[in-house]
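In: sequence-free structure coming up:
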């Protein structure tokens, strides 16, 4: 049994890498103009975007790494084991620690406990002075940031198991496993804790809500169903971070759909759109925003799902998961640019280059602008006027 599981995990990892390689070759090395990244163009600036501060937090970046904002503090980690807490407004470093091992994912934080994960499944928790509290062991590799809150540190491992550790002691509190597909997408995914529930997307196109205390499943909903004859065609993972907006819980999948569920109606789907994203979505009180796998940005109305606007000017620029701020919706791209689009009509408003090559980590909205974790280990605040 253990041998079969291990073989499936290894096969999934190899296939996931193959998907990434194929995507890179087909979309960014092909002479076919259809797949060429759209060139940057000049346009009247609608906002003024600037780098407010930039701080080196370590070395490297990639999938599994995303900054976390708690109050006026931002937490971040890098693959070389560094964990940092900074003042979100000024960029002043409040503390830095090192896990002593290379990391595969981080960070999760509730302002009291900050957690990261190593490639062998080790989960490491620090207190809010940057002192290590405990180490635990997940069932397999962890490639998405832990979720911390309501007394637990939760991780989702590569064998499709979600496990919760006691926030103070590191003791395993509960473990839940769902069957998974042969092949899963390697991209940014995050879990959220809200109102005593851990909400997570799954690699089978489903969203799940789990009671943080008991580990009992409170609700499951289908965003999309796998279709196709091959493992590649059947990839239908929920990507990015589940979005909670008032009574709505929304998710988007690769090669599937975007769906918003109405929690006041037992979690029934309110609307759905056929859609494919490999990075995720963001919402405000009126609209949902996402870039499809071709880099075309869409906005959908939250009340009924109709398309409000579509912007093609950033096609094939490998856009990141978006962040919504009062002035605009922002996306990072493969050259280290952050682009700002009008929330009303999708028009380009401004851009700024933050360096560090491709922006892979999801952008994070703050009261001071947009926080960007770059591929070379910098954390940058982009201010907007």
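Out: All right, it came through fine. Bear in mind that the values here come from a model prediction, so they are computed numbers and not experimental data. Numbering: from 1, shown residues only.

In: Only C-alpha atoms from now on, for both contacts and neighbour counts.
Out: Noted.

In: what are the ranges of the helices in this structure?
Out: For the chain, the helices defined by DSSP state H occupy 2-28.

In: Nearest spatial neighbour of residue 197, chain-adjacent residues omitted?
Out: residue 211 (4.8 Å; Cα to Cα, 6 or more residues apart in numbering).

In: list the contacts for that neighbour?
Out: Going by Cα atoms under 8 Å, 6 or more residues apart in numbering, residue 211 touches 196-198, 217-218.

In: From the residues you listed, list the buried ones, please.
Out: Among these, those buried by neighbour count (16 or more other Cα atoms under 10 Å) are 197-198.

In: Mind putting the contacts of residue 211 into a markdown table with distance to residue 324?
Out: Below are these laid out as a markdown table (distance: Cα to Cα, whole Å):
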| residue | distance to residue 324 |
| --- | --- |
| 196 | 25 |
| 197 | 24 |
| 198 | 23 |
| 217 | 30 |
| 218 | 29 |
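
In: Most widely separated two among the contacts of residue 211?
Out: Spatially, the most separated pair among the contacts of residue 211 is 196 and 217, at 12.0 Å (Cα to Cα).

In: and of the contacts of residue 211, the nearest to residue 266?
Out: Among the contacts of residue 211, and counting by Cα to Cα, the member closest to residue 266 is residue 218, at 10.7 Å.

In: Might one say that the closest one is in contact with residue 199?
Out: No - counting by Cα atoms under 8 Å, no contact exists between residue 218 and residue 199, whose distance comes to 9.9 Å.

In: Next one for the comparison:
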């Protein structure tokens, strides 16, 4: 299994590491040759009626791909620049648009418009049939844009946020703040919460007015620690999970925290290393650490509900929590369904052998994952 790699961004990144300029050695154990062998898959008795539904091939996925799920469709993008909307139940193509550029961060969508960022740092916005506008961005972007409220929001690795009018591309505002000289070049937190825009900025979750970019409040998710700039990296790693009035998020290599953005207050925080995002429902919050040890906490109080090491070193994706199970993809292309209350294996499916590169997403009864080989696999989970 190839080691997962995290990049540094900032003025001192080039001299910070010798392992191909990535954060694998100290923070994730070592470079690929030193990664522990993945835990072997163990026998289990299937106890979930999930089953494969359909599969597609989109070609190589965008370098930093997020899939947008609506009730009846999925929106996703290939690195070659094609954005596809697929019927969730059948996999049929509902619409397809070619952006004409190779994609880096993708994709944001609101049901009418889609937004992507090219490898050359160009923001491209299209409707279901054609590109409407494009604009050059001043800083590198690895987090998928957010399309909401007739605006397109873009978060750069320098922690700045820009807002554009979705119809004509007019820049509406820019938010930035001084921060640490190094940042984590990994998809962060950029999400809508009621009438507020939530943005990860270093170890803080910022609540911004989406109309003006002004700060409504800010909440600390993980307290940076360590003796040097790399050890003090604590940027928020997406995806975060919203349940009702609460949002739960991960601070890289520090903690998993649940907050109440309306109040700007903390519910609870628990120390946990790692860099993938979290999943949650009304009962549980779930995340894996850097070694893929999985933990679940009771959402309201943060008490540990269970933990398991059955999938250690398997290169897990961020989780999805559905009504029947907790769902993880791994670096060998397996999709794992674990019980919500105990973490036991309920079901397991192969894909095409390529690493699952997105957090599983759900639309209606369908759970979808995308592999590094470009395979799109949907499973009926109820």
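Out: Yes, it's here. Worth saying up front: this structure is predicted, and the values here are computed from it rather than measured.

In: hang on, the earlier thing: can you find the partner of the residue nearest to residue 197 of the first structure in the second structure?
Out: Using TM-score structural alignment, the partner of residue 211 of the first structure in the second structure is residue 209.

In: Repeat that for residue 381 of the first structure.
Out: The alignment partner of residue 381 of the first structure in the second structure, by TM-score structural alignment, is residue 378.

In: ok, how many other residues are close to residue 151 of the first structure?
Out: When neighbours are counted by other Cα atoms under 10 Å, residue 151 of the first structure registers 16.

In: How about it, nearest residue that isn't a chain neighbour?
Out: Per Cα to Cα, 6+ apart, closest to residue 151 of the first structure is residue 167, 5.1 Å.

In: how far away is the one you found from residue 331 of the first structure?
Out: Note on residue 167 of the first structure: its distance to residue 331 of the first structure, by Cα to Cα, to the nearest Å, is 33 Å.

In: Map residue 361 of the first structure onto the second structure.
Out: Residue 361 of the first structure maps onto residue 358 in the second structure, by TM-score structural alignment.

In: any idea how far the aligned residue in the first structure for residue 285 of the second structure lies from residue 201 of the first structure?
Out: Superposed on the first structure with TM-score structural alignment, residue 285 of the second structure falls opposite residue 288. Going from residue 288 of the first structure to residue 201 of the first structure by Cα to Cα gives 17 Å.

In: cool, residue 149 of the first structure as well?
Out: Residue 149 of the first structure is 18 Å from residue 201 of the first structure, by Cα to Cα.

In: which of the two has more neighbours?
Out: The neighbour comparison of residue 149 of the first structure against residue 201 (other Cα under 10 Å) goes to residue 201, with 28 against 23.

In: show me what contacts that one?
Out: With Cα under 8 Å, 6+ apart, residue 201 of the first structure has these contacts: 189-191, 207-208, 237-239, 241-242, 251.

In: what's the answer for residue 51 of the second structure, then?
Out: 379-381.

In: Need the distance between the two termini of stretch 67-84 of the first structure.
Out: The first and final residues of stretch 67-84 of the first structure sit 10 Å from each other (Cα to Cα).

In: quick one: buried residues of that stretch?
Out: In stretch 67-84 of the first structure, counting by 16+ other Cα under 10 Å, buried: 67-69, 73-84.

In: before we move on, back to that, could you list which of the contacts of residue 211 of the first structure belong to strands?
Out: In strands, defined here by DSSP state E, the members of the contacts of residue 211 of the first structure are 197-198, 217-218.

In: what's the burial count for the residue nearest to residue 163 of the first structure when sequence neighbours are not counted?
Out: Leaving aside its chain neighbours, residue 163 of the first structure sits nearest to residue 175 (4.3 Å; criterion: Cα to Cα, 6+ apart). Residues near residue 175 of the first structure, counting by other Cα under 10 Å, number 18.

In: what do we get in the second structure for residue 175 of the first structure?
Out: Under the alignment (TM-score structural alignment), residue 175 of the first structure pairs with residue 174 of the second structure.

In: Also residue 232 of the first structure?
Out: So residue 232 of the first structure corresponds to residue 230, using TM-score structural alignment.

In: isn't its match right next to residue 180, touching?
Out: No - using Cα under 8 Å, residue 230 of the second structure is not in contact with residue 180, being 9.9 Å away.

In: The two: who's more crowded?
Out: The neighbour count for residue 230 of the second structure versus residue 180, taken as other Cα under 10 Å, is higher for residue 230 (21 against 14).

In: For that one, which residues are in contact?
Out: Contacts of residue 230 of the second structure (Cα under 8 Å, 6+ apart): 16, 182.

In: at 10 Å instead, please
Out: 8, 13, 16-17, 23, 26-27, 180-184 (Cα atoms under 10 Å, 6 or more residues apart in numbering).

In: Please tell me how far it sits from residue 181 of the second structure.
Out: 10 Å.

In: Over to residue 336 of the second structure?
Out: Distance from residue 336 of the second structure to residue 181 of the second structure, by Cα to Cα: 38 Å.

In: Repeat that for residue 225 of the second structure.
Out: Distance, residue 225 of the second structure to residue 181 of the second structure, by Cα to Cα: 15 Å.

In: same check, this time on residue 30 of the second structure
Out: Taking Cα to Cα, one finds residue 30 of the second structure at 23 Å from residue 181 of the second structure.

In: in stretch 270-283 of the first structure, what counts as buried?
Out: Neighbour counts over stretch 270-283 of the first structure (16+ other Cα under 10 Å) mark 270-273, 275-283 as buried.

In: contacting residues for residue 13 of the second structure?
Out: 7, 21-22, 181-183, 230.

In: Would you mind checking those for buried ones?
Out: 21-22, 182-183, 230.

In: Would you convert these into TSV that also reports distance to residue 99 of the second structure?
Out: TSV is the format used below for those (distance: Cα to Cα, whole Å):
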residue	distance to residue 99 of the second structure
21	30
22	30
182	32
183	29
230	36
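
In: tell me which of those is nearest to residue 244 of the second structure?
Out: residue 183 (29.9 Å).

In: so residue 287 of the second structure makes contact with residue 271?
Out: No - with contact defined as Cα atoms under 10 Å, residue 287 of the second structure and residue 271 do not form a contacting pair (11.4 Å).

In: wait, what's in contact with the residue lying closest to residue 55 of the second structure once chain neighbours are set aside?
Out: Nearest residue to residue 55 of the second structure, sequence neighbours excluded (Cα to Cα, 6+ apart): residue 377, at 4.5 Å. Contacts for residue 377 of the second structure (Cα under 10 Å, 6+ apart) come out as 52-57, 91, 335, 350-352, 360, 366-371.
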